[in-house]
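*Asks:* Sequence first, then the predicted structure:
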Amino acid sequence: MKYLPILSIAIAAVAAASSSAQNYRPSFRPDELNDRPVGEPNRVMVLGSPHLSQMPDSFQPRMVEPLVSRLVDWKPTAVTTETNAGLLCDAMRRQPARYDSDDLSYCFDTADANRATGLNVPAATAEAEQTLADWPQEPTPQMRRRLAVVFLAAGEPASALVQWLRLPDEERRADGALTPELASELDKRIARKNETDLIAARVAARSGLERVWSVDDQSTYMGPLQDEDAYGAALSSAWDTPATETRLARAEALERKIGEPGGLLQIYRAYNAPSYAAEAYQSDWGAALTEPSPQAYGRRYVSYWETRNLRMVANMREVLGRQPGTRMLAIVGASHKGYYEAYLNQMRDVELVDVMPLLR
């Protein structure tokens, strides 16, 4: 019995240590510092977007004009979009055991442009970067057409479209390596229903920029799942909640109004409202974290999602480092917006800008 007090003290110490571990917070909190960088800060405005390719048939490309005009008025000096960079896709294609056709479906097929230019993706990327480093104030139409086809060969079709949009209508034609087929591809992209072509490329072109930046990263590798059907069933079960029902019903109601005056702007206001990030989390990743399968499918899914967002924000931070004082417009699927802003808010050289005033 004389050992009981010592045992009690030991148990109490272990309990205290466990409690301390659970309550541990780092002493270094960049978001709480009040220092400022020298010169103009990097300003980032995140526009959460619906995926326009999934909008009902009543959605027409002309409906983006009020939104595009507002974004141009903000005077961005860089525009990022939720697309995979050509170099990333090139690296993924070289690892067929790791990435299958589904993973590569998010990548632009560069084969035709590679043949037309004689450049592979790394070589085309290098030429595009060198061309822009030596870019004159008033490039000729021929220079823009060449840069457009080089961007296609580099796996950067949105940047190729920026060059195409900056040409007068009569100069949008085949020229040398820019074959009639590739010129037709660019013509089709002008009205293609997605936020990269309809919004990001147009804003960049009208803002006097020469490209957009692809910052998505679909290279996250989760390891073998063994049973993909079980994985999908586990997540579907986790998402079967009142929060998800409410979120989907609200989205469907908004989409039904897209043909009304201001209908698209109304959707963007809803997806960029301060409450949206928490609603999305509760119906998606928060629900997945409580998924009880022995294989921890829900937690593996959240790991994929957070890894992807971290890499996307890291790509954005790299772009900001090219020209400190950048005004970056980041266009991304609305479900990413909360994560984007949470990660960016930790950075001392980034100042977040609220997009909501532009959407009114």
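*Replies:* Happy to help now that I have it.
*Asks:* going forward, measure contacts between C-alpha atoms and count neighbours the same way
*Replies:* OK.
*Asks:* what ranges do the strands span in the chain?
*Replies:* 42-49, 78-84, 213-216, 327-333, 350-353 (DSSP state E).
*Asks:* So what touches the last one?
*Replies:* Yep, that's strand 350-353 we're talking about. The contact list for strand 350-353 (CA atoms under 8 Å, 6 or more residues apart in numbering) reads 41, 42, 43, 44, 45, 46, 341, 344, 345.
*Asks:* what residues are up against the fifth one?
*Replies:* Pointing back at residue 45 there. 327, 328, 329, 330, 352, 353, 354, 355.
*Asks:* Nearest to residue 72, out of those residues: which one, please.
*Replies:* residue 329 (9.7 Å; CA to CA).
*Asks:* I'd assumed residue 91 was in contact with residue 155.
*Replies:* No: applying CA atoms under 8 Å, one finds residue 155 not in contact with residue 91, separated by 11.7 Å.
*Asks:* Specify which residue of these two has the higher count of neighbours.
*Replies:* residue 155 (31 against 14; other CA atoms under 10 Å).
*Asks:* Distance-wise, check the more buried one relative to residue 124.
*Replies:* Note on residue 155: its distance to residue 124, by CA to CA, to the nearest Å, is 9 Å.
*Asks:* Alongside the first one, take a look at this:
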Amino acid sequence: MLAAGEPGSALVQWLRLPVAERHAGDGLTDDLVAGVVRYAARPNETAMIGATLAARLGLERLWSVDDHSADTPDGDDPAAAKAYGDAITRAWDNPATRERLAADTRFMAGLAQPGGVLAYYRWLNAPDAPMLAFRSDFGAALVERSPIQAGRRYVGYWETRNLRMVANIRDVLGRYPGMRLLAIVGASHKGYYEAYLNQMHDVRLTDTAAFLR
């Protein structure tokens, strides 16, 4: 899994080993072991939630869905890249963004308190969160009026990226009919995931509120 560029799945395999067997050997060098250990210690949901849960459930791997194949190079003209970035930054300067940042700051400040992490996740997964993200980001970009149509280009990229991510999810679900799947993704993707997956036959979404208690 390490050679395939799948550190999350490599960590699943590592965590499934008895503690006494988590050492170099059988082609796993000291450097590779150190890399897995460092990855396990990183504060990110793939390692802390995805790999840990998969190992606990006896699963063999995680499934990566975001290959960033929708990304395109900035081009050779620095001025054009700056104009694009400036236009998107101006679009993001709006009341919804300030509302979102204020709430994020408030919840982040309480992470160390009892229940703080779950409170943060509840806010990120609240029913109105996707619309706030849209108003502050993609919706604002759609109505910006730069001559280069930066906002429309940005939203085109974003929708394409999410479509490909959801297509990869649907591919996995199609391989294992009836399975349950936990998708771990940035909060701004959630509304798009739900919109696209709700169009799929044989896919039923479950509200995360039932689990974030």
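*Replies:* Cool, got the structure. Predicted, not measured: the structure shown is a model, and the values here were computed from it.
*Asks:* Please indicate which of the contacts of residue 45 of structure 1 has the highest neighbour count?
*Replies:* residue 329 (27 neighbours).
*Asks:* Okay, it and residue 286 of structure 1: tell me how far apart.
*Replies:* For residue 329 of structure 1, the distance to residue 286 of structure 1 - CA to CA - is 28 Å.
*Asks:* Output the strands of structure 1 as TSV; include the columns distance to residue 10 of structure 1.
*Replies:* As requested, the strands of structure 1 are exported to TSV (distance: least, CA to CA, whole Å):
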stretch	distance to residue 10 of structure 1
strand 42-49	51
strand 78-84	53
strand 213-216	50
strand 327-333	51
strand 350-353	47
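*Asks:* Indicate which one of these is closest to residue 238 of structure 1.
*Replies:* strand 327-333 (21.5 Å).
*Asks:* tell me, the closest one lands on which residues of structure 2?
*Replies:* Alignment of strand 327-333 of structure 1 against structure 2: residues 180-186, by TM-score structural alignment.
*Asks:* next one: stretch 65-85 of structure 1
*Replies:* Counting by TM-score structural alignment, stretch 65-85 of structure 1 corresponds to no residue in structure 2.
*Asks:* Show me the contact partners of that stretch.
*Replies:* Stretch 65-85 of structure 1 is contacted by residues 106-107, 155-156, 196, 199-200, 202-204, 206-207, 209, 211-218, 265, 316, 326-333, 358-359 when judged by CA under 8 Å, 6+ apart.
*Asks:* Need the single longest helix in structure 1, by residues.
*Replies:* Taking DSSP state H as the criterion, structure 1 has its longest helix at helix 297-322.
*Asks:* Give the equivalent position in structure 2 for residue 345 of structure 1.
*Replies:* Per TM-score structural alignment, residue 345 of structure 1 is aligned with residue 198.
*Asks:* Next, count neighbours for its match.
*Replies:* Residue 198 of structure 2: 13 neighbours (other CA under 10 Å).
*Asks:* How about residue 46 of structure 2?
*Replies:* 21.
*Asks:* so what corresponds to it in structure 1?
*Replies:* In structure 1, residue 46 of structure 2 lines up with residue 196, judged by TM-score structural alignment.
*Asks:* chain center to stretch 51-58 of structure 2: distance?
*Replies:* 19 Å (CA atoms, centre = their mean, to the nearest Å).
*Asks:* Same question for stretch 152-172 of structure 2.
*Replies:* 12 Å.
*Asks:* How about stretch 108-117 of structure 2?
*Replies:* Worked out by CA atoms, centre = their mean, stretch 108-117 of structure 2 lies 21 Å from the chain centre.
*Asks:* what do you get for stretch 163-182 of structure 1?
*Replies:* Worked out by CA atoms, centre = their mean, stretch 163-182 of structure 1 lies 27 Å from the chain centre.
*Asks:* once aligned to structure 2, how far is the longest helix of structure 1 on average?
*Replies:* Aligned to structure 2 and superposed, helix 297-322 of structure 1 gives a mean residue distance of 0.4 Å (mean CA distance after the TM-score superposition for structure 1).
*Asks:* Now do that helix: which elements does it pack against?
*Replies:* Helix 297-322 of structure 1 sits against strand 213-216, helix 228-239, helix 285-289, helix 334-344, with contacts defined as 3 or more CA pairs under 8 Å, 6 or more residues apart in numbering; DSSP states H and E.
*Asks:* what's the mean gap between the first one and the aligned bit of structure 2?
*Replies:* This means strand 213-216 of structure 1. With structure 2 overlaid, strand 213-216 of structure 1 shows a mean distance of 0.4 Å (mean CA distance after the TM-score superposition for structure 1).
*Asks:* now swap in the longest one and tell me
*Replies:* Compared with structure 2 after fitting, helix 228-239 of structure 1 deviates on average by 0.7 Å (mean CA distance after the TM-score superposition for structure 1).
*Asks:* residues in structure 2 matched by that helix, start to end?
*Replies:* With TM-score structural alignment as the criterion, helix 228-239 of structure 1 aligns to 81-92.
*Asks:* in the matching stretch, what counts as buried?
*Replies:* Using 16 or more other CA atoms under 10 Å as the burial criterion, the residues of stretch 81-92 of structure 2 that qualify are 84, 87, 88, 91, 92.
*Asks:* now stretch 117-137 of structure 2
*Replies:* For stretch 117-137 of structure 2, by 16+ other CA under 10 Å, it's 119-125, 129-130, 132-137.
*Asks:* How about stretch 90-105 of structure 2?
*Replies:* Applying 16+ other CA under 10 Å to stretch 90-105 of structure 2 flags 91, 92, 96, 97, 100 as buried.
*Asks:* on that earlier part again, let me know the closest of the buried residues of stretch 117-137 of structure 2 to residue 13 of structure 2.
*Replies:* Nearest member of those to residue 13 of structure 2, counting by CA to CA, is residue 121, at 27.1 Å.
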